[in-house]
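> dropping a prediction and its sequence here:
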Amino acid sequence: MSRRVVCLRHGQTVWNVEHRFQGHSDIALNEVGVAQAERAASLLAALRPTMIVSSDLRRAYDTAVPLARLTNLEIFVDKDLRERGGGAWEGLTREEIKAGWPVEYEKWEAPGGEDPADVAERVAGAILRWRAKLDDGGLLVVVSHGAAIRLGIARLLGLPQELWSVLGGLGNCSWSVLEEDAKGWRLLEHNAGTLPEPVSSDDTPNG
C-alpha cells in the first residue's frame, strides 16, 4: 500500500508582508496567518492524517496546532524541517539585500547562509525518517517552510539540482502532496489550497 505526505507551509507573518528574509529567525504568525492555519486545518483534517511533524520554529508549530486540535494528534518537532538559513540576510528586505549584495542577490546566495543542496538533504532526510514511522496507508503532515519544502520535494523526486527551479514556491498555508509506492515518489499536488497568488517567501529573490 502507498503512504502519503502532505507538506504544509506555515501561515503568514509580518516579515512575509514586509518581504523580509526569515530563515532561522523565530517569527510568529500574524492575525492573517492564524486564520490561514485554521482554514487549512479544516480542509486537511478531512484527509484523516495519522501523524503531524513540525519545524521547531513557532510560525510552523503554531500552524500545526489547529490541525492537531481537530485530529487529536500529537505534534512531533524536528529541527531539520527548519527554513533555509539566511546568514547575514535574515531580517532584511529584498531591497536591502539587493543594495548590499548585488552579485549574491542575483544568485540568491546569502553570505553565511545555507547551501540549497544541504537544505534539500536535511529536509528530505527528515521526511523519510518520519515516513518510516507510518503504517501502510498512513498520512503524514509535515509543517515547514517555503524554500525548505520545495527543496526537500525536489530531492525526494530525484530531480537533478539544475532542474529544482521547475518547482514553483508555495503560498502561506498552501501545501503539496507526495505519494510513495513501490515505484517511488510522485507529486500529486503542488501549492494547493488557494487560488494562484504572489508568493512571499525566502525561496527566491523575486519571492
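That came in fine, so what should we check first?
> make it CA atoms for all contacts and neighbour counts henceforth
Fine.
> can you list the helices and strands that the lengthiest strand in the chain packs against?
The strand spanning the most residues in the chain, taking DSSP state E as the definition, is strand 184-192. Strand 184-192 makes packing contacts with strand 175-181 when contacts are defined by 3 or more CA pairs under 8 Å, 6 or more residues apart in numbering; DSSP states H and E.
> what angle separates the strand it packs on from strand 184-192?
Computed by axes from the mean of the first three to the mean of the last three CA atoms, to 10 degrees, the angle separating strand 175-181 from strand 184-192 equals 170 degrees.
> try this one next to it:
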Amino acid sequence: MSTGWGAPDTSPTRLLLLRHGQTPLSVERRFAGRGDVPLTEAGRAQAAAAARRLAGRGVDAIVSSPLLRTRSTAEYAAEALGLPVEADDGFVETDFGAWEGMTFAEAREHDPVAVDRWVSDPRAAPPGGEAFASVSLRVGAARDALVERYRGRTVLVVTHVTPIKTLVQQALLAPVQALYRMHLDTASLTEVDVYADGPMVMRAFNDTSHLA
C-alpha cells in the first residue's frame, strides 16, 4: 500500500459507512454483538433521517450486515434510493460471546481479568467471542471483496461500531489498538475512499448533522 504524499491518480471507491439506528441495548450502553435486537422508535426515526440525507447522494449499491438492526436501517435507505439491499456477513458486528447484553461494568464485575486483558490486547477475545484482531482481518477481506465488485463507485455500507472503526483504523494505517480510542454515535455517517492504487482516505467521521 502506498503511503506517499502524491494524490492518487485513479477514481476511488467511496464507502459511505452508516451505523445502524438506536436499539434498546445501545441506549443502555450494553454489549451488542450477534444478538438480533430491533431498532427503537427513536432508532427508526434516526434511520429515516439518514435515508433522507443519503437520498441526495449518488449511491450505486447498498450493502448491509445481516443482523436485524442493520437490515432495518438499510431498508429506509433502500426505499429512499430505489436500490436493493445486499447482505454481507463480513460486515457483521464483533461476537462478544459471554458478554452479550452486559454493560462494561457488569462484564468487569463478572470477569475482571478477562476484561482487563481485552481492553489492553486486541488479540484477546471475550469468553466465547471474537478478538478485535480477528475482526480486523474479516472486515479487511470484506472491504477488498466489496471494492473489487464496485470499483470506482459509491457504496452505502450499513454496519456496526467495530467494523466502521476497523475501516477507519485501516485507512489511517493506525494500530488495531486505535479502536479503543474512537466513539461512534448511532446512525452516524463515516466516509472512506479506497483507491485502486493502494491508499485509503478518511473523508468524514461520526457525522450526525442529519440527526440535529
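Sure thing, it's come through. Keep in mind that this is a model prediction, so the values were computed, not measured.
> please say which position in the first structure Pro127 of the second structure maps to.
In the first structure, the position corresponding to Pro127 of the second structure is occupied by Pro111, as judged by TM-score structural alignment.
> no wait, Gly82 of the second structure
Gly82 of the second structure maps onto Asn72 in the first structure, by TM-score structural alignment.
> for burial, what's the neighbour tally of Lys79 of the first structure?
A total of 14 residues lie near Lys79 of the first structure under the criterion other CA atoms under 10 Å.
> contacts only, for it.
Under the criterion of CA atoms under 8 Å, 6 or more residues apart in numbering, the neighbours of Lys79 of the first structure are Ser55, Asp56, Leu57.
> same deal with Glu100 of the second structure?
With contacts taken as CA under 8 Å, 6+ apart, Glu100 of the second structure has the following neighbours: Arg30, Phe31, Ala32, Gly33, Arg34, Gly35.
> aligned partner of Arg30 of the second structure in the first structure?
Residue correspondence, TM-score structural alignment: Arg30 of the second structure in this structure matches Arg20 in the first structure.
> and what of Thr162 of the second structure?
Using TM-score structural alignment to pair residues, one finds that Thr162 of the second structure aligns to Ala147 in the first structure.
> post-alignment, the helix or strand hosting its match versus the second structure, mean distance?
Assessed by DSSP states H and E, Ala147 of the first structure sits inside helix 146-156. Once the two structures are superposed, the average separation between helix 146-156 of the first structure and the matching residues of the second structure is 2.0 Å (mean CA distance after the TM-score superposition for the first structure).
> cool, and stretch 118-130 of the first structure?
Comparing stretch 118-130 of the first structure with its match in the second structure after superposition yields a mean distance of 1.3 Å (mean CA distance after the TM-score superposition for the first structure).
> tell me which residues in that stretch are buried?
When burial is assessed from 16 or more other CA atoms under 10 Å, stretch 118-130 of the first structure yields the following buried residues: Val119, Ala120, Glu121, Arg122, Val123, Ala124, Gly125, Ala126, Ile127, Trp130.
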